[in-house]
Every structure is written in structure tokens, then in C-alpha cells.
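Peer 1: show me the folded form of this:
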Amino acid sequence: MGFGFSSEPLFLFLSFLFLFSNLEINTVESAADYKTLVYKGCAKQTFTDPTGAYSQALSALFGTMVSQSMKTRFYKTTTGTAQTTITGLFQCRGDLSNGDCYNCVSGLPQLADKLCGPTIAARVQLFGCYMLYEVAGFAEVSGMEMLYKTCGGTNIAGSGFEERRDTVLSVLETGVVNGHGFYTTTYQSVYVLGQCEGDVGDSDCGECVKIAVQKAQVECGSSISGQVYLQKCFISYNYYPNGVPRRSTPSYSSPSSSVVTGQNTGKTVAIILGGAAVVGFLVILLMFARSVMKKEEK
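Peer 2: Below is the predicted model of the structure:
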């Protein structure tokens, strides 16, 4: 009794495996590059460190923050004693997993040293996280002070874009309050994201984002995209004429809808796709087995 194989079920089976493996690869490849440098801010004054006390305190600070980034997306601490006291914090974007947060934060100490050297204060902002530290006595700036802004080079005035952008930005101002410091949504191909520093209260967060929105509207005008970073919050918006890529937005909602957290939406989509994939796999497997049985009967 010989074994024969029908080419059609086998082809479908192999095609399905290829499609499913490509789906996994594309998902990984399309993830946002959260470790891209956005900007760096370095104090002009450097510290003298004849005894190595500052270096030791700073190293301890970095070590603590990196280890904490495996557990939380925001952490603030102080290390050192007397004149060597250093306060530092890190924060990851609200839609990053703990693993991605750690991967993002773990490279910041070395990057801060490379970009700023032994300064008494430094801030390094990546696309997915940032870290800052200040030696005791460093003059603090206002939480509403603009640190950095960038606007897209393409202008699309007269297309109705600014009205759509302003509509969804107004939703962002409310969303960060209801979302307790982080919110992202999409409206008519405009994707927006806002986040406040982890220790900022809801009311102050809403006010900070409101100011950031106003600055974005003035500074960027009809630019297709913009990012505005204040001391205590930041916002970004992007317009996608052909529709927002799924990798760029973890949530889809309209200005009239309630807050939808991106991670829950992503999990729901993953469950649906995963369930469909399993069903498809079982169907093709049964077809394959049935073909083998028929050949055996012959």
C-alpha cells in the first residue's frame, strides 16, 4: 500500500505556513523604532570630581533606574549625599511593554555620557523613552517651558487638514486627563499622542498638554506632522493621507468616542487574528489528513 499526497491541500498547507510566518516577521519589522534619538539637553556647567564621588553617585543612579525600567514605565529617585546628591528619573511611552521600556532605558546612561559628558544636568529624549538627572543646586526650569519642537517639512494648507488636526488635538487635551497622563487616538487620518511626566497630576497634565497643543498649532502651522516637548509633557501629531498605518497607532477612535487604551485594542486584535489563524490551520490540516486517508483507501 503506497502513500500518495494530493497537491492542492499540500499547497494550501504550505502557503498557510508561509503566510503565517510572514505575518509574524512583518509584525516585528513594523514596530516603531522607539530608540531613535529625538533631542538632548546638556547643562553648560560640568562638575569637578577629584574624589570620584559624583561619578559613583551618577553610576548608582543609572543602575537603579535601568533595573527599575524592567518593572515600571516611570521612576524617580535620588542618590548620593550632601553636595553629591543627584536626582534623576526616566519615563517610557505609555504604550511600550516592560521589555521594550527596559531596552529603551538601558541605553540612555551611555548615550547621556556620550552626548553630554560630565555635566551637572542632562536630559536625553528618545522616541520611546527619556531620562534626566540633576545635581543638587541646579536651577529648575518651569514645567511649561518648551524644550524642543520639530515640524514636518510638508505643508498641506487649504485641504481641511488643520481643522481635522485641531479637532483631534482638542480631544487629546481631555484624553490625557481621563487617561491619567497618557492618551493616543486617531481621527480622519490624523494620529495624535500625548504624555505627561509620571508625577504630574491630572489637572496639571491637562494644562500642560493644552499649552503644548497651542504651541504646536502656532509653531507648525499646516505642517503634516509636529512634535512639541515641554518640561513636564509632550505631544505629537501625524497626518497620513492614505490612512494611519496600524503600527503607528495602538488605538482607533473618533473625537466623539470614549477613551480607548491602545494596549487593550491591540490585544483584542491579536486574539481575533490568532483565533482566525488557528481555525484556518485546523481546516487545512483536516483537508490534508483527509487526502492522505483517501490515498490509503485506494
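
Peer 1: alpha carbons only for contacts and neighbour counts from here, please
Peer 2: OK.

Peer 1: list the contacts of the residue lying closest to residue 96 once chain neighbours are set aside.
Peer 2: Closest residue in space to residue 96, ignoring its immediate chain neighbours: residue 128 at 7.4 Å, by CA to CA, 6 or more residues apart in numbering. Counting by CA atoms under 8 Å, 6 or more residues apart in numbering, residue 128 touches 33, 34, 35, 36, 92, 93, 96, 101, 104.

Peer 1: buried residues of stretch 85-102, list them for me.
Peer 2: Across stretch 85-102, burial judged by 16 or more other CA atoms under 10 Å covers 85-98, 100-102.

Peer 1: the stretch 1-150 of the chain: strands as residue ranges?
Peer 2: For the stretch 1-150 of the chain, applying DSSP state E, counting those that start in this stretch gives strands covering 37-42, 74-79, 86-92, 121-126, 129-135, 146-151.

Peer 1: let's see this one next to it:
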Amino acid sequence: MNLFYHFLLFLLLLSNCIADDPLGNVCNNNTVVGAQLSTNIDHLLAELVSEAPQNGYVATSYGKGNNKVYGLAQCRGDVDKLDCTSCIQDAAKQIQIRCPNINDARIWYDYCFLRYDTQNFIGQLDTFYNIFYVNVEDVTDPKTFNKKLGALTDTIKSEAVQPANKGLGKGESRLSPSVTLYALVQCTRDLPPLSCSQCIGLAIGGFQSYCANRKGCRALYSSCYVRYELYPFFFPLDQQNTSASPSTYVVLVHP
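Peer 2: This is a model prediction of the structure:
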């Protein structure tokens, strides 16, 4: 975490985030966009907004030659079409605001992810950029917690790589009569099972480096998303366990 990571010196309450505030974004500023490519990016984003909510995912391209641009948009597998539509619309809007005249950009939300690039990334494992949200509070019984977390993430990772599950795995594990652990993993649906497994494995490995013994963590990569909490956060929500609530997080970004 030392030389490779830097703190974005701010703390935030996740429960207070507004809809169009992303979890993070990356703009490759070493790029220049001409008029034709800019037009193609606009067309591509409109296509992603239109098509992604139909089944929660789309990967496509637009244009020819040096002005061809590739794009992907995907919603978290447990959210409904309405939330997916709203999230993709926000993502397309904000990526244009935050990454103007950039030909390689990506943006993460809690409910969705969107990216585009002039290089064909479809089907390729990408773990170069990553963001970790780390709960500032420690668990009270690390030994039991880590054992349960390891078993749960192994289970949902196995689910995610099954083609029928479209890259999604989620589940829960009882830590005590009053405390439940919830976890979710998801790969972008363009990845083959082996690449999906590698991405999730890398993200879970990051838990020990950046989130050891913490009450919650989420890892955001361009190819996968992994999260665990001590409160219900995926749908359908567990109505039997609403006592725990989101806490304060530190955000770590690399590179």
C-alpha cells in the first residue's frame, strides 16, 4: 500500500452518496480526440445507454479505422431494469463531463460500470486500474471473520465462473446470532471463466493487503467487482438484518 498506493485524503459516508456521484473514474490523459472520434464516442455512449438496460450488459463498437471506438456497459446482476437504466444514464453523462476529449475512459458506480477505448479491450482481462473502498472499523473476532469470509468468497467465486450465472456470485454467512456477513462478486460478461476467476482471485487477495480485519471492503477493477459488508447491500435485501448500517470508508486508488 505504501509506494504503490496513494490516499485520496477524504472520508465519506456511503449512505449519503447522491445518484450521479460515481465511486471512481479513470481518464487516460495521454490521448487526443479529433472531431470524428469525438462524434463516434458520442454515438457509442448513446448506444450503450440504449442497449445495456435490456439485459444488463452490452459490449460493442462504432466507427472505422483509427476512429473506431469500443465500449462496454454492465449493471450489477442483482439490480432491476429501472435502476440499471438510471445508472447507465448517469455513467454516460458523467464520463463525458469528467473525461472530456479522452479516448480511453472508465467509470464505476455501485450499480453499474461503463468504459470505452480506441483499443479493443473486449474479452481481455484488465486489472491495471483499481479502487478499494475500505471500512475504517475493525471486526471484533478477526479469526472467525476471516475464516467465514474466505469460505464465502470461495463459494461465490465458484458461482460467478459458471456461464449460467453471467459472472455473478452472491451470498451470506452467519457470523453470530446477530451478525451476518454479505458478499458479492461480479465479472464483466465478456470475460471467459478463467479470466473471471483470475480477476476475482486478485481482488479477494487485495482484501488481506488493504482491508485486513475490516468490517467492509469493495474492490473495483475494470474486469470485476468484489464487495463484502456486515449489512445487506444486494437484492433482494435481507429484511431480517437491518440493524447494521453503512459506515465511514477510506478510498484507495492505484496507480
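
Peer 1: TM-score of the superposed pair?
Peer 2: Remark: TM-score between the superposed chains equals 0.75 [TM-score structural alignment, normalised by the length of the second structure]; 214 aligned residues with a CA RMSD of 2.6 Å.

Peer 1: still on that earlier bit, the strands of the stretch 1-150 of the first structure: which one's closest to residue 167 of the first structure?
Peer 2: strand 146-151 (18.5 Å; CA to CA).

Peer 1: make JSON lines out of the strands of the stretch 1-150 of the first structure and add distance to residue 236 of the first structure.
Peer 2: Listed next are these as JSON lines, based on distance: least, CA to CA, whole Å:
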{"stretch": "strand 37-42", "distance to residue 236 of the first structure": "12"}
{"stretch": "strand 74-79", "distance to residue 236 of the first structure": "20"}
{"stretch": "strand 86-92", "distance to residue 236 of the first structure": "15"}
{"stretch": "strand 121-126", "distance to residue 236 of the first structure": "13"}
{"stretch": "strand 129-135", "distance to residue 236 of the first structure": "14"}
{"stretch": "strand 146-151", "distance to residue 236 of the first structure": "9"}
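
Peer 1: among the ones you listed, which is nearest residue 158 of the first structure?
Peer 2: Of all the strands of the stretch 1-150 of the first structure, strand 146-151 comes closest under CA to CA, at 17.6 Å.

Peer 1: and the closest one, how far out from the chain middle?
Peer 2: Chain-centre distance of strand 146-151 of the first structure: 18 Å, with CA atoms, centre = their mean, to the nearest Å.

Peer 1: so that strand versus strand 37-42, what angle?
Peer 2: Computed by axes from the mean of the first three to the mean of the last three CA atoms, to 10 degrees, the angle separating strand 146-151 of the first structure from strand 37-42 equals 150 degrees.

Peer 1: and strand 146-151 of the first structure with strand 121-126, angle?
Peer 2: 30 degrees.

Peer 1: show me what counts as buried in the following helix or strand past strand 146-151 of the first structure.
Peer 2: Using DSSP states H and E, the helix or strand that follows strand 146-151 of the first structure in sequence is helix 161-178. Neighbour-count burial for helix 161-178 of the first structure flags 161-162, 165-169, 171-178 (criterion: 16+ other CA under 10 Å).

Peer 1: packing partners of helix 161-178 of the first structure?
Peer 2: On a contact count with 3 or more CA pairs under 8 Å, 6 or more residues apart in numbering; DSSP states H and E, helix 161-178 of the first structure meets strand 182-187, strand 190-196, helix 202-220, strand 233-239.

Peer 1: can you point me to the longest helix in the first structure?
Peer 2: In the first structure, assigned by DSSP state H, the helix with the most residues is helix 262-297.

Peer 1: same question for the second structure.
Peer 2: Secondary structure of the second structure read by DSSP H shows that its longest helix is helix 35-55.

Peer 1: now it, how far from the centre of its chain.
Peer 2: Relative to its chain's centre, helix 35-55 of the second structure lies at 20 Å (CA atoms, centre = their mean).

Peer 1: circling back to that earlier point, overlap between the contacts of residue 128 of the first structure and the second structure?
Peer 2: Retained in the second structure (both residues aligned by TM-score structural alignment, their matches' CA atoms under 8 Å) from the contacts of residue 128 of the first structure: 92, 93, 96, 101, 104.

Peer 1: can you lay out those as JSON lines showing distance to residue 193 of the first structure?
Peer 2: Listed next are these as JSON lines, based on distance: CA to CA, whole Å:
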{"residue": "92", "distance to residue 193 of the first structure": "13"}
{"residue": "93", "distance to residue 193 of the first structure": "10"}
{"residue": "96", "distance to residue 193 of the first structure": "13"}
{"residue": "101", "distance to residue 193 of the first structure": "17"}
{"residue": "104", "distance to residue 193 of the first structure": "18"}
